[in-house]
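Asker: Predicted model, plus sequence, below.
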Amino acid sequence: MKGGKRTGSQAGETAISPLSRCTGRRALYAAGVLTLLPALLAACTHRERKIPPDAELADVLLLPQRLDGYAADAADSLPIPPPCRAQLLEEFRREYFRPWSGGPSPFDIAQTKGGMIAVARGKWYGQNRRRVDSAFLRTLLESCALESFPSRNDPAIAVLPSHLRGLPTTLPLFEKFGDFPFDQLEYPQMKLNEPLRVLHATTDGLWLFVETPYSCGWVDARAVALVDRGVMKRWLDGELLVLVRDFQKVSDGRGGGFRAKIGTLLPLCGVREGDWEVAVASADDSRSAVIREVRLPREGALPFPVSFDARTIPLLGNQLAGGAYGWGEMYGLRDCSALLRDLFMPFGIWLPRTSRDQIESMPQIDLSKLSPQEKERRLKESGIPFRTLLFKPGHVMLYIGCDRSGRPLVFHNAWSIRLESDRKPQVHYVGKTVVTTLQPGKEIGAAKGSTLLDRVTALGIITGRCRDAMHLP
């Protein structure tokens, strides 16, 4: 949820009836579930409830967390007509390869520069829970050489998965004492061999300020190699494969390798002994990109783009389900917007990086002035499973259909749920990718007015971008 509030998904309410979305699905009343829920409901004095820190939400216990059944139920509405598919793919290629276009940066350079200055002049806590020394921040800002920012315009490529940072340091800055994991310098992770544009360097040359397809920030210079037209041509003009196995090992052709995420794009060179042969860029001694051909197992990648259907959605989504929450992709994990970006990348469907940018990238239906019941009714009328995003400030979710009781369900990476309390604010941590209703957490005392249904403000349909071409409703 980079760019939003740090509350994650603060949600509440669910019923505890057996849930089944398709004929023949078994009810999920396992004995362990039935014995656990009463313990979750036990209350102590006032409205305070002692909830075990690792207690699962009833939604997570009772709703299937794999996407196979939901995708099967929505199978008839999943296919995207060819004109729209072509339009979405053209948009994806334009955005993905933008750093190599030579055109103006889509990011506000003056605002970016001003933001670095403001951060360096702020008051922060460090990893040791003490105030960060202002002298350290001044030295850090001086190393940015902002008086000449930006000073370069060089096409490049990410030669290893690496994190962007708001300032050239790996040390965190926290707004409050004990504010982990919300490091305000943590920006998105670059995927292996993503197109980049180098815009600047620190005075010592150890950090580069780069533009990626969806963000910009500082990165360790060892993660970047400059590219010439020949290297760019391999990605721009050749057939591409996309990784469909998360954290797939990819060789660097020199005896080493990387763990690369779903959505990583690599040029296809051929097939050898049942394996894919792909091109991988690495850096030579002069920090220029060199191409090596390496092998990938066939099950680790598919030709790009992948078809959008009831087989491929679970193929990707089931690997992401249950994945731990990672603010700004900390530790190589995902937050709410990174989850959806990576889920849709293999299909050639572009989503920007932050939750707000994602919902604003498509036509929206304003839900902010509706009651919870009206919001739910509007979602059922207008939402298309697996093509519809729901937004509340700081959080984004994928609508995947309704359960047997007619309650809308969402697939999302949620951080926490705010609990009702007479004392200081309390939260229960979800901390992973889950399938829930829009009212998860009622059984553990979610705060009144804090559910996803209460706070959702907009609905967007991804294929609504194709309205002019397809006459979509």
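Answerer: Received it, and whenever you're ready, just let me know what you need.
Asker: okay, CA-based contacts and neighbour counts for the rest of this
Answerer: Noted.
Asker: What are the boundaries of the strands in the stretch 51-200 of the chain?
Answerer: 154-158, 162-165, 186-190, 195-201 (DSSP state E, counting those that start in this stretch).
Asker: Of all those, which one comes closest to Ala58?
Answerer: Checking those against Ala58 by Cα to Cα gives strand 186-190 as the closest, at 31.4 Å.
Asker: Next, the angle from the closest one to strand 195-201.
Answerer: Calculated by axes from the mean of the first three to the mean of the last three Cα atoms, to 10 degrees, strand 186-190 forms an angle of 140 degrees with strand 195-201.
Asker: Find the nearest non-adjacent residue to Trp235, please.
Answerer: Pro267 (5.8 Å; Cα to Cα, 6 or more residues apart in numbering).
Asker: can I assume the one you found sits in a strand?
Answerer: Yes: Pro267: assigned to a strand according to DSSP: H, G, I helix; E, B strand; the rest coil.
Asker: okay, now it: neighbour count?
Answerer: Residues contacting Pro267 under the criterion other Cα atoms under 10 Å number 21.
Asker: do you know which of the strands of the stretch 51-200 of the chain lies nearest Trp327?
Answerer: Closest among these, using Cα to Cα: strand 186-190, at 7.5 Å.
Asker: where's that closest one relative to the chain centroid, distance-wise?
Answerer: 10 Å (Cα atoms, centre = their mean, to the nearest Å).
Asker: and that strand, what does it pack onto?
Answerer: strand 162-165 (3 or more Cα pairs under 8 Å, 6 or more residues apart in numbering; DSSP states H and E).
Asker: And for the strand it packs on, what's in contact with it?
Answerer: 185-191, 216-220, 223 (Cα atoms under 8 Å, 6 or more residues apart in numbering).
Asker: Export those residues to a markdown table and append columns for distance to Ile262.
Answerer: A markdown table is the format used below for the contacts of strand 162-165 (distance: Cα to Cα, whole Å):
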| residue | distance to Ile262 |
| --- | --- |
| Leu185 | 24 |
| Glu186 | 21 |
| Tyr187 | 19 |
| Pro188 | 15 |
| Gln189 | 13 |
| Met190 | 12 |
| Lys191 | 9 |
| Cys216 | 21 |
| Gly217 | 22 |
| Trp218 | 23 |
| Val219 | 21 |
| Asp220 | 23 |
| Ala223 | 19 |
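Asker: another one to put next to it:
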Amino acid sequence: MMMNLSKLFVVIVLLVLLDPVHMGEGASMNRDLRMNTPEHWINKAEEPAAVIMSAQNISQYNAEVKRVLPTTIFDLRSYPAYLTAQSLTGLLQAAAMPQDTVYSKGVLVSDRYFDELNQQLNIGAVKDYNKVAYAFTIVRTNVRTFPTRLGIFDTASDREFDLFQETIINPGEPLIILHKSVNNEWGFIQSSNYRGWVLLDNLAVVRDRAEWVQYIDEQDFLVVTGSNVQLAGYHGTDAPLVFEMGAKLPLIRQADIGNEDHYIVKLPARDQLGELSFKQVSIPRSADVHVGYLPYTRANIISQAFKYYGQPYGWGGMHDSVDCSSFIMNVYRSFGFELPRNADEQEVNVGSVFQLKNNSRARIAQLSFLQPGAALHMNGHVMLYLGQENGKRYAIHSLASYTERLDDGSFKRVRPMKVVVSDLNLLRGNGRTFEDSLTVVKNVNW
């Protein structure tokens, strides 16, 4: 969570080990069009329509994740009303400023810039006891490592892997404001599964905590089941309000508007003082949404994953899209799972988790227990398992790049930067296949 050194390590893994990713013998980005459809894999799955876990089981699973990862996944309703100076200072200083050479828009970033940015953390304003505040996001909001919009990159030419981009938060998400920057433009926040800096203009602050809790506890809601749903003109601008897969929208009622049925939902808004108000917004019933969470079945897991097929790779939510771990998180959020945001934390030992053995025979035995929808983890990457075809294991995943071996033996670098279907015989830069590089695999069940 928001550890800049670990984030830099992940970027290096992506650029060095996954980029390039060499094509091994018989390995491929999938070119069989049948395999690029959810129906192909649903038809191969055993009992694809059977419910894997009930809503109660999923709730128990979530509770266990929170127990095992108490500093990563939160029930915000139980978050303390005050933080001590030691606790808050520790959180503010958890991320380290870059020590190596970094760039922004191709230009070397000076040490002076980072000194000034460090001042914006406003450590001097930390009190012995610090009262938190409660808010909702009103637009899709970037969570930053530090209070700055400036993109920071490992190389002068890079524009894809911003070291300060942590994740995004959907509109209507509850947050807790822990601290503010010196210029009062940024808030240091805690969401249900992330911590970082967001623009305060993107938040509506709540005066009455009970009203905040009531909105969180709404029992009737829509879930976004498409890769996203966009509501145009919500804030009186041309920019649409974008909700990612798995977002919850409290449902007020259904209504006929014109010649089409609509859902009427309740969304947080910001008044002229920056405080909370609510608006009723209509969403056509034809939109890719569902009343309540989807039933947790193999067919639905696969169908949800393929709604991202071909969409752009977006590190930390850049380009209004998903990276490898947010892809997994969003698919499972459609069923009510509350997973960590980052891939290494998603490996949490809850459910049917296998720490893979080095012995090849033992690994084969462990992999034989995989079910469609399982999460496949290796250093710096996570994939969603689909099944086997002609003796090869396949996955769908948000992938940055790979390299093809040409007929003359040379290599051609390819950057799909999108969600793809591939087998696991792809080679990493160290010569090992994806399958041999797997460290943890897990069937998400209880």
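Answerer: That came through, no problem. Since the model is a prediction, treat every value here as computed from it, not as a measurement.
Asker: TM between them?
Answerer: The TM-score (TM-score structural alignment, normalised by the length of structure 2) is 0.82; 411 aligned residues with a Cα RMSD of 3.2 Å.
Asker: what would the strands of the stretch 51-200 of structure 1 look like in CSV with distance to Arg292 of structure 1 and mean neighbour count?
Answerer: Formatted as CSV, the strands of the stretch 51-200 of structure 1 follow (distance: least, Cα to Cα, whole Å; neighbours: other Cα atoms under 10 Å):
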stretch, distance to Arg292 of structure 1, mean neighbour count
strand 154-158, 14, 25
strand 162-165, 20, 24
strand 186-190, 20, 25
strand 195-201, 17, 25
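Asker: Turn those into a markdown table, including distance to Asp68 of structure 1.
Answerer: Formatted as a markdown table, the strands of the stretch 51-200 of structure 1 follow (distance: least, Cα to Cα, whole Å):
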| stretch | distance to Asp68 of structure 1 |
| --- | --- |
| strand 154-158 | 34 |
| strand 162-165 | 32 |
| strand 186-190 | 28 |
| strand 195-201 | 33 |
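Asker: Tell me which of the ones you listed sits nearest to Leu41 of structure 1.
Answerer: Using Cα to Cα, the nearest of the strands of the stretch 51-200 of structure 1 to Leu41 of structure 1 is strand 186-190, at 36.7 Å.
Asker: where along the stretch 201-350 of structure 1 do the helices fall?
Answerer: Ranges of helices within the stretch 201-350 of structure 1 are 229-237, 312-320, 336-344, based on DSSP state H, counting those that start in this stretch.
Asker: What helices and strands are in contact with the last one?
Answerer: Under the contact criterion of 3+ Cα pairs under 8 Å, 6+ apart, the helices and strands touching helix 336-344 of structure 1 comprise helix 312-320, helix 355-360, strand 395-402, strand 408-419.
Asker: closest one to Ser148 of structure 1 among the strands of the stretch 51-200 of structure 1?
Answerer: Here strand 195-201 is closest among the strands of the stretch 51-200 of structure 1 (Cα to Cα), at 8.5 Å.
Asker: That closest one against structure 2, how far on average?
Answerer: If you overlay the two and look at strand 195-201 of structure 1, the average distance to its match in structure 2 is 0.7 Å (mean Cα distance after the TM-score superposition for structure 1).
Asker: Packing partners of that strand?
Answerer: strand 154-158, strand 207-211.
Asker: State the span of structure 2 onto which that strand is aligned.
Answerer: Under TM-score structural alignment, strand 195-201 of structure 1 corresponds to residues 174-180 of structure 2.
Asker: re the thing from before, looking at the contacts of strand 162-165 of structure 1, which one is closest to Asp59 of structure 1?
Answerer: Pro188 (29.3 Å).
Asker: which residue packs closest to the aligned partner of Thr297 of structure 2 in structure 1, ignoring adjacent ones?
Answerer: Alignment note (TM-score structural alignment): Thr297 of structure 2 maps to Asp309 of structure 1. Nearest residue to Asp309 of structure 1, sequence neighbours excluded (Cα to Cα, 6+ apart): Leu78, at 5.7 Å.
Asker: before we move on, what about Glu338 of structure 2?
Answerer: Using Cα to Cα, 6+ apart, the closest residue to Glu338 of structure 2 is Asn62 (5.8 Å).
Asker: ok, now which ones touch the residue most central in space within structure 2?
Answerer: Centroid check for structure 2 by Cα atoms, centre = their mean gives Ser326 as the closest residue, at 2.4 Å. Ser326 of structure 2 sits next to 316-317, 341-342 when contact means Cα under 8 Å, 6+ apart.
Asker: what's the answer for Asn4 of structure 2, then?
Answerer: So Asn4 of structure 2 contacts 95-98, 145, 163-164 (Cα under 8 Å, 6+ apart).
Asker: So which of those is the closest to Val421 of structure 2?
Answerer: Leu163 (26.9 Å).
Asker: sorry, back to before: which one of the strands of the stretch 51-200 of structure 1 lies nearest to Met1 of structure 1?
Answerer: strand 186-190 (10.4 Å).
Asker: Now do the match of Thr297 of structure 2 against Ala75 of structure 1, distance only.
Answerer: 7 Å (Cα to Cα, to the nearest Å).
Asker: which one of the two has more residues nearby?
Answerer: Neighbour count, other Cα under 10 Å: between Asp309 of structure 1 and Ala75, Asp309 has more, with 20 against 15.
Asker: just the strands in the stretch 351-473 of structure 1 please.
Answerer: 364-366, 388-392, 395-402, 408-419, 426-437, 458-461.
Asker: Make TSV from those and add distance to Arg467 of structure 1 to it.
Answerer: Compiled in TSV, the strands of the stretch 351-473 of structure 1 are given as follows (distance: least, Cα to Cα, whole Å):
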stretch	distance to Arg467 of structure 1
strand 364-366	12
strand 388-392	14
strand 395-402	20
strand 408-419	24
strand 426-437	29
strand 458-461	10
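Asker: Can you lay out the ones you listed as TSV showing mean neighbour count and distance to Leu146 of structure 1?
Answerer: As requested, those are exported to TSV (neighbours: other Cα atoms under 10 Å; distance: least, Cα to Cα, whole Å):
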stretch	mean neighbour count	distance to Leu146 of structure 1
strand 364-366	16	38
strand 388-392	24	35
strand 395-402	26	33
strand 408-419	25	35
strand 426-437	23	37
strand 458-461	25	38
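Asker: Gly300 of structure 1: which of these is closest?
Answerer: The nearest among the strands of the stretch 351-473 of structure 1, by Cα to Cα, is strand 426-437 at 21.8 Å.
Asker: how much does that closest one deviate in direction from strand 408-419?
Answerer: Using the same axes, to 10 degrees: strand 426-437 of structure 1 against strand 408-419 is 170 degrees.
Asker: on average, how far is strand 426-437 of structure 1 from the matching bit in structure 2?
Answerer: Mean for strand 426-437 of structure 1 is 2.6 Å (mean Cα distance after the TM-score superposition for structure 1).
Asker: List the buried residues of the longest helix seen in structure 2.
Answerer: Counting residues, the longest helix found in structure 2 (DSSP state H) is helix 55-68. By neighbour count with 16 or more other Cα atoms under 10 Å, helix 55-68 of structure 2 contains the buried residues 58, 61-66.
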